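**Student:** take a look and give me a structure for this.
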Amino acid sequence: MSTWLAIALILIGCSFFLAGTVGLLRFPDTHSRLHALTKADNLGLGFICAGLAVHDGSLTGTIHLLFVWALAMMAATVSAFLIARWADEEPEH
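**Tutor:** Prediction:
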């Protein structure tokens, strides 16, 4: 049963990654692209980490996955802020 739950969580996470990629390709400006990408990717990675934690079943593995997810969320926040700041400073062509 836990294998099916892990597969479902990982597939949900992959669908969020796919939705973020579609948002990156379809939205017109930098800020909306960043919004779609960072939100969807962070949520997708969370579901994938949850699926891997369910599949692993150990407390140590779950803590490592939570640490990876937290680091990825912090990195996405900082990089999205810096890209948005750069986009505000760049003149429009």
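
**Student:** from here on, just use CA atoms for contacts and neighbour counts.
**Tutor:** Noted.

**Student:** and residue 49, which helix or strand is it part of?
**Tutor:** Element membership of residue 49 [criterion: DSSP states H and E] is helix 30-56.

**Student:** would you mark the buried spots in that helix?
**Tutor:** Across helix 30-56, burial judged by 16 or more other Cα atoms under 10 Å covers 31, 33-55.

**Student:** which elements pack onto it?
**Tutor:** Using 3 or more Cα pairs under 8 Å, 6 or more residues apart in numbering; DSSP states H and E, the elements in contact with helix 30-56 are helix 2-26, helix 59-89.

**Student:** mean neighbour count, those: which tops it?
**Tutor:** Highest mean neighbour count of those: helix 2-26, a mean of 17 (counted as mean count of other Cα atoms under 10 Å).

**Student:** and it, what does it pack against?
**Tutor:** helix 30-56.

**Student:** next, the second sequence, to be compared with the first:
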Amino acid sequence: MTNVISSVLLLGGALFCVLGALGMLRLPDVPSRLQAATKPQTLGLLLILSGTALQLPPSYAVGLALVALFQVLTAPVLSQFLGRAAYRTGAIDKSTLLCDDLKAVRDGSRDSGAESGSASPGA
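**Tutor:** So this is what the prediction gives:
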């Protein structure tokens, strides 16, 4: 029974990794490609590590759990940095963005929301 579960996890993980790679090739812009590079690849790796951990002694499975934790913690951070670098170098078509929060940060006109339109209670 363990072999069947492990096989399903390994095949599912491989499928997610392949779908992420296809997304990287087929999606049109940088934000979409970043999404394809992080979400399915991370899930695919977690499934592969889980399937492998079922076949190993528990002492080795702990090491795989640390690899999984490291991947879950670093993938969003790397995606954020790559997205900012793409934005700053002009690789992102800004006309396709629905909300451009980095423009306000770059220009120094950060709008906190509390400052705009709210009157002070004593006024």
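
**Student:** drop the TM-score for these two in here.
**Tutor:** The TM-score (TM-score structural alignment, normalised by the length of the first structure) is 0.89; 92 aligned residues with a Cα RMSD of 1.5 Å.

**Student:** now the helix holding residue 49 of the first structure against helix 2-26, angle please.
**Tutor:** Put simply, helix 30-56 of the first structure runs at 170 degrees to helix 2-26, going by axes from the mean of the first three to the mean of the last three Cα atoms, to 10 degrees.

**Student:** so who does residue 77 of the first structure touch?
**Tutor:** The contact partners of residue 77 of the first structure, by Cα atoms under 8 Å, 6 or more residues apart in numbering, come to residue 38.

**Student:** and what of the one 10 residues further on?
**Tutor:** For residue 87 of the first structure, the contact set (Cα under 8 Å, 6+ apart) comprises residue 30.

**Student:** from residue 34 of the first structure, how far out is it?
**Tutor:** According to Cα to Cα, to the nearest Å, residue 87 of the first structure stands 11 Å off from residue 34 of the first structure.

**Student:** repeat that for residue 79 of the first structure.
**Tutor:** Distance from residue 79 of the first structure to residue 34 of the first structure, by Cα to Cα: 10 Å.

**Student:** nearest residue to the residue most central in space within the second structure other than its sequence neighbours?
**Tutor:** By Cα atoms, centre = their mean, the mean C-alpha position of the second structure lies nearest to residue 38, the distance being 3.7 Å. Distance criterion Cα to Cα, 6 or more residues apart in numbering; nearest residue to residue 38 of the second structure, sequence neighbours excluded, is residue 75 at 6.1 Å.

**Student:** residue 41 is in contact with the one you found, correct?
**Tutor:** No - assessed by Cα atoms under 8 Å, residue 75 of the second structure is found out of contact with residue 41, at 9.3 Å.

**Student:** got the end-to-end distance for stretch 87-106 of the second structure?
**Tutor:** Stretch 87-106 of the second structure: ends 11 Å apart by Cα to Cα.

**Student:** show me what residue 55 of the second structure aligns to in the first structure.
**Tutor:** Aligned against the first structure by TM-score structural alignment, residue 55 of the second structure finds its counterpart in residue 55.

**Student:** wait, I meant residue 106 of the second structure
**Tutor:** Under TM-score structural alignment, residue 106 of the second structure pairs with no residue in the first structure.
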